[in-house]
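# okay, here's the prediction I keep looking at, along with the sequence it came from:
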Amino acid sequence: MSRKTIVVLFGGVSVEHEVSLVSSKFIISNLDPSKFSLLPVLISKDGRWQRAVLDNWQEGHPPAVVPDSEIVPMLYGSPPGRFAEIVNGEIKEIFSVDAVFPVLHGTFGEDGSVQGLIDLMGVPCVGVDLLGSSLCIDKIVSKAILRDNGIPVVPFFGFSGTDWQNDKEAVLRRIEDEIGFPCFVKSSNLGSSVGVSRVNSPEAIAEAVEASFDFSERVIVERAVKNLREIEVSVIGNQDPQASVPGELVVEGGFYDYQKKYHDESTQFRIPCDLDPETQERVRTLALASYTALCCTGMARVDFLVDADTDQVFVSEINTIPGFTPISMYPKLWEASGLCVGEMLEMLVELAEQRHRMRRELRTDFSGSS
């Protein structure tokens, strides 16, 4: 059986560029070389696409790239799903690929931008598609959809930079009246806890809002769960998704911020978590309901906030390209559920191909008669 050619896209024009490097290295290391031939494409911080050289790739650093080269997706011609490598302005090679695996966290990667480009190429895209990605990346939009579907979320309030500049006092009054303290202030469309602040008093709220606007055009403020347990569930599938066992992040001294996620070894993982069986099943059910409500396909990680005193459960957010670092919960939860990393990655490629076949069966013309 011939190997499938998979483009792994990583890096990206995002504050989460470095996280993407770690995730992609883990994925590349775990894709079965007997089944997959890889075309690794590094997107630099200034947006240049180049073929990465995997030999001697050192942990914590970007890989080397082919000098003076660019990888260009081909949006026209036949067959579909081709990338051209251009060296010094000349086409050196054209690659026909079977699927693209975007490992791009945050802006211009997890927001539907790249997924739309891959759709235009006519090639399967691993993970959530354009619609689901664009819904999930925006915390204000996704929480509104979850709330309207009867899925519990904490009280929240979202506003734009224009709202803030036009009437800061009105925004601050709404935060104090509707959300209260303590609360969390977040950039609306970033992951990895970038642009997030915990605010315990009205005096600190304005500074936290300004800091979040450094990363995003809109900001969301959420009521804090005082006796917090952070629970996560991995989901995989298209029309009939499956949920993993729930896991818990045990964080010392505050919430699970960027430093604790990627640089602090004090965070502990309980997999599976020790919630009572009824609450565990409720969390898994809500994970699947959230996944469906936000039009997810392929994979996602659903994050929960649980009140330790009452066992009240709230959906926090859905990550459509969850972390794939060696300590990330998404692969760990599936391993605890009996699905090893290599099999899970192979399944994700198959799900992308399945969804692509279904879309190709849809009509693209309309004659006006049945």
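Thanks, I have it.
# hey, let's count contacts and neighbours off CA atoms from now on
Will do.
# count of neighbours near the closest residue to Asp119 other than its chain neighbours?
Closest residue to Asp119 apart from its sequence neighbours, by C-alpha to C-alpha, 6 or more residues apart in numbering: Cys125 at 7.3 Å. Neighbour count of Cys125, defined by other C-alpha atoms under 10 Å: 30.
# which residue is nearest the centroid of this structure?
Ile321 (2.9 Å; C-alpha atoms, centre = their mean).
# gap between the residue nearest to Asp119 and Arg363?
Separation of Cys125 from Arg363 (C-alpha to C-alpha, to the nearest Å): 20 Å.
# and for Glu353?
18 Å.
# in terms of packing, which of the two has more residues around it?
Using other C-alpha under 10 Å as the criterion, Glu353 and Arg363 rank with Glu353 on top: 18 against 7.
# one more to weigh against that first structure:
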Amino acid sequence: MNKLKVGWFFGGRATEHEVSVLTALQAFENINQSRYEIIPVYVSKKGDFYTNPKFLDLKNYKDVDSLLLSSTKITLGRKENQGGFFTQGLFGKFVTLDVAFLSFHGSFGEDGCMQGLLEMYQIPYTGFSVLSAGITMDKAISKAIFKELGLPVCNYLAVSRIDFLKNPKQVLEQAKKILKFPMFVKPATIGSSIGVNKAKDEDSLNFALEVAFTFAEKVLIEEAFENAIEVNCSALGYEEIKASVCEMPVGSTEVLSFEDKYQKGGGKGSKQGLRSDDLKGSGMASLSRIIPAPIPDKLTKQIQGATVKVFKALEGCGVARIDYFVNSAKDKFWINEINTPPGSFAFYLWEKSGVKFSKLVDMLIEFALKRTENQSKTQYTFESGLLSSMAQKGGINKFVSDEIKN
């Protein structure tokens, strides 16, 4: 039986570049090597594409510049009705890919850009589609969809960099009019808590906006919740969708920070460095968490139902994690945001739901191939005969002239 040729895509021109590398290497450590031929495709912080088996070993990232010098630059493309990539250089060749396994987080990878590129070359890929990925990457647009679905969201205000630079005082006044302090300020189109700050007054709000706008063109200002905890739930599937157990992440500060998410959990994910021989405890898996979340069964079921509802509405494929705020005393929850894909592919939630990491990877690849099979039933071109007709009538000007007369 021939192995499936899987392009292992990760990295990217994004603030979450390193998180993407961790997610990719975690999944690689848990893949069934007997079923797949893994071909790494690393996207540098400059946006260049490379391949090299060394990209699949964490210890090689001690000197990324040297690693890139020893790697081969590639260009995605298509040859003889097969998608894949061309290697650059004197002895360049074409390498076919059966499917692309995407582990991107952040800009130009998670947001539909990479998905669109793969669609152009007809390479099946894991995760959400071009449109769905673009929507879920924008927290403001996502919240608008959540509201349309009848799900509760926090009070918020979306602000563009253009408006803020044009009249920062007006933006501050608008925020104070609509929302109450304290407020959370976050870039609308990146994750991993990068650029997120809590504002307790006008001065700190102005500072938080300036910080957030260095990372995104759009920023969300959200009214903080009182007496609420964060609860996360994951969805998995393509034709049939199911929800995972719920978790309660535990942060060391009021804002669940980058360090909380990726550099906690003892030696495996600590600031002393990541162990290349054990990646399972790094990335989002290193975050301190309580599973299952300590909330009433009724709320758990409501959150799981909302998670599946959102996933279906966005025509999701693969795996996603949706984050909520919960006030158990008031028996209420509010949906916060969706992550596609979530850090570490939320394997820690699926293992608690009876799905091993290796099986999760298998399923993500299977969903990608099923979606491509479904897409193959769609006719994307149409033979209209328009160009031939125009040519026979003497060209574009003659054709337009005749159409005007008629």
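Great, that's in hand. Note that the structure is predicted; figures quoted are calculated from it, not measured.
# circling back to that earlier point, aligned counterpart of the residue nearest to the centre of the first structure in the second structure, please.
Under the alignment (TM-score structural alignment), Ile321 of the first structure pairs with Pro341 of the second structure.
# confirm that match sits in a strand?
No - counting by DSSP: H, G, I helix; E, B strand; the rest coil, Pro341 of the second structure is not found in a strand; it is coil.
# list the contacts of it.
Listed by C-alpha atoms under 8 Å, 6 or more residues apart in numbering, the contact partners of Pro341 of the second structure are Ser103, Phe104, His105, Glu110, Gly127, Val319, Ala320, Arg321.
# Arg363 of the first structure too?
Contacts of Arg363 of the first structure by C-alpha under 8 Å, 6+ apart: none found.
# now do Trp350 of the second structure
Ser234, Ser244, Val245, Lys356, Phe357, Leu360.
# what about the alignment partner in the first structure of it, which SS state?
Using TM-score structural alignment, the equivalent of Trp350 of the second structure in the first structure is Trp334. What three-state DSSP gives for Trp334 of the first structure is helix.
# what comes up buried for the longest helix along the second structure?
In terms of residue count, the longest helix belonging to the second structure (DSSP state H) is helix 357-375. Within helix 357-375 of the second structure, the residues scored as buried using 16 or more other C-alpha atoms under 10 Å are 357-361, 363-372.
# what is the most widely separated pair among those residues?
Using C-alpha to C-alpha, those span at most 23.2 Å, a distance reached by Phe357 and Thr372.
# just give the nearest non-adjacent residue to Pro241 of the first structure, would you?
Nearest to Pro241 of the first structure is Val235, by C-alpha to C-alpha, 6+ apart, at 6.5 Å.
# what's near enough to touch the one you found?
Pro241, Gln242, Ala243, Ser244, Ala287, Leu288, Tyr291, Met299, Ala300, Arg301, Val302.
# in helices only, show me those residues.
Per DSSP H, the contacts of Val235 of the first structure map to helices at Ala287, Leu288, Tyr291.
# let's have those in TSV, adding distance to Val15 of the first structure and neighbour count.
Output for these, formatted as TSV (distance: C-alpha to C-alpha, whole Å; neighbours: other C-alpha atoms under 10 Å):
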residue	distance to Val15 of the first structure	neighbour count
Ala287	27	30
Leu288	29	20
Tyr291	25	28
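# just give the nearest non-adjacent residue to Lys356 of the first structure, would you?
Residue 356 of the first structure: His, not Lys. Pro124 (5.4 Å).
# do you know how far the one you found is from Asp111 of the first structure?
17 Å.
# equivalent analysis for Val13 of the first structure, please.
Remark: distance between Val13 of the first structure and Asp111 of the first structure (C-alpha to C-alpha) = 12 Å.
# kindly report the same for Gln239 of the first structure.
In terms of C-alpha to C-alpha, Gln239 of the first structure sits 21 Å off from Asp111 of the first structure.
# now do Glu178 of the first structure
For Glu178 of the first structure relative to Asp111 of the first structure (C-alpha to C-alpha), the value is 29 Å.
# quick one: which of the two has more around it?
When neighbours are counted by other C-alpha under 10 Å, Asp111 comes out ahead of the other of Glu178 of the first structure and Asp111, with 27 against 15.
# helix or strand: which one has the counterpart of the more buried one in the second structure?
In the second structure, the residue matched to Asp111 of the first structure (TM-score structural alignment) is Asp111. Per DSSP states H and E: Asp111 of the second structure is located in neither a helix nor a strand.
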